[in-house]
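Student: Just a sequence and a predicted model for now, questions to come.
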Amino acid sequence: MKLKLAIGSDHAGFDYKTTLISYLKDYEVKDFGSFDSASVDYPNFAHPVAEAVASGEFDYGILLCGSANGVAITANKHQLIRAGICWLPEIASLIRKHNNANILCIPARFVSLPEAQEITTVFLNTTFEGGRHQKRIDKISPHT
């Protein structure tokens, strides 16, 4: 069964998002917008992607904006979401291995398109190590 990916971007990430969708042809991908390069507000796209992943409807999310900070901050407001900013493949590997990240955030203004593709590939092909890392993840959400 194909992994289901939710993807979204603001205007700064639009071109990369469009290319990544084609690059991810071996996955089931849903585009949550934006749908052109006109200036938009990143939370309008980060919230739906995060909700789709948090609900379990999608396995992973990919968000892009200029610095990736806005989409990461927004996505991380959702319970069950662990969104990480990656500008190197090694960071993509670590957020999967150690943090069990489920949303990849790419800073489109700071990486090349080939780098964004490599980062995405590493993120999607790296598994969580569990063990000592799981107990740390369990401490992320406040307990009531």
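Tutor: Received the coordinates, thanks. Keep in mind it's a predicted model, so treat the numbers as computed, not measured.
Student: switch to C-alpha atoms for all contacts and neighbour counts from now on
Tutor: OK.
Student: tell me the centre residue of the protein?
Tutor: What sits nearest the mean C-alpha location of the chain, by Cα atoms, centre = their mean, is residue 104, with 2.4 Å.
Student: another structure for you, compare them:
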Amino acid sequence: MTISIGNDHAGVEYKFAILNHLESKGYKVINYGTDTLGSVDYPDFVHPVANDVENKKADFGIIVCGSGNGANMTANKHQGIRSALCWTKEIVTLARQHNNANILSIPARFTALQQVIEMVDTFLETAFEGGRHQARIDKIPTSC
């Protein structure tokens, strides 16, 4: 399985921890995130992740910024992307089961590192339930 990851300056520590964790479990990781604490613009690191997932170069994406909001909003501009902003593994479970989320957006400033590792594992190990949830997901790309 291939995971695409991106982060801004607020998510550097978390990105490295996630990357190391995923590689230790045998996942292939594509890293678009910044490696430094200098201020950067999160869209520059989120769009490549969304493109990878959208174009099936990666199975899933993980994006990290301070609040998770900006990264999440950016990713969800892409058709076929269902990025979920999550701060507990329970929310992650529902995002996968009910919404078939394909990108996990993590708020680095509002989560603990061990909590994030558990969230990542939950995200990758939880299956979409389909059924009635698929009909709802099919309505997402419809224009108003």
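Tutor: Nice, thanks for sending it over. Since the model is a prediction, treat every value here as computed from it, not as a measurement.
Student: Can you give me the TM-score here?
Tutor: With the length set by TM-score structural alignment, normalised by the length of the first structure, the two chains reach a TM-score of 0.96; 142 aligned residues with a Cα RMSD of 1.0 Å.
Student: mean deviation of the helix or strand harbouring the residue nearest to the centre of the first structure from the second structure?
Tutor: Here residue 104 of the first structure sits within strand 103-107, counting by DSSP states H and E. Following the fit onto the second structure, the mean deviation recorded for strand 103-107 of the first structure is 0.3 Å by mean Cα distance after the TM-score superposition for the first structure.
Student: by contact count, what packs against that strand?
Tutor: strand 60-65, helix 69-75, strand 83-85, helix 113-124 (3 or more Cα pairs under 8 Å, 6 or more residues apart in numbering; DSSP states H and E).
Student: which stretches of the first structure form helices?
Tutor: 14-23, 43-54, 69-75, 89-97, 113-124, 132-138 (DSSP state H).
Student: Tell me the helices and strands packed up against the fourth one.
Tutor: The one in question is helix 89-97 of the first structure. Judged by 3+ Cα pairs under 8 Å, 6+ apart, helix 89-97 of the first structure is in contact with helix 113-124.
Student: Please identify the buried residues of the helix it packs on?
Tutor: Buried residues in helix 113-124 of the first structure, counted by 16 or more other Cα atoms under 10 Å: 113, 115, 116, 117, 119, 120, 121, 122, 123, 124.
Student: residues making contact with that helix?
Tutor: 16, 20, 23, 86-89, 92-93, 95-96, 104, 106, 108 (Cα atoms under 8 Å, 6 or more residues apart in numbering).
Student: Got a PyMOL select line for the buried ones in these?
Tutor: This is the PyMOL syntax for the buried subset of the contacts of helix 113-124 of the first structure, where burial follows 16+ other Cα under 10 Å:
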select buried, resi 16+20+86+87+88+89+92+93+95+96+104+106+108
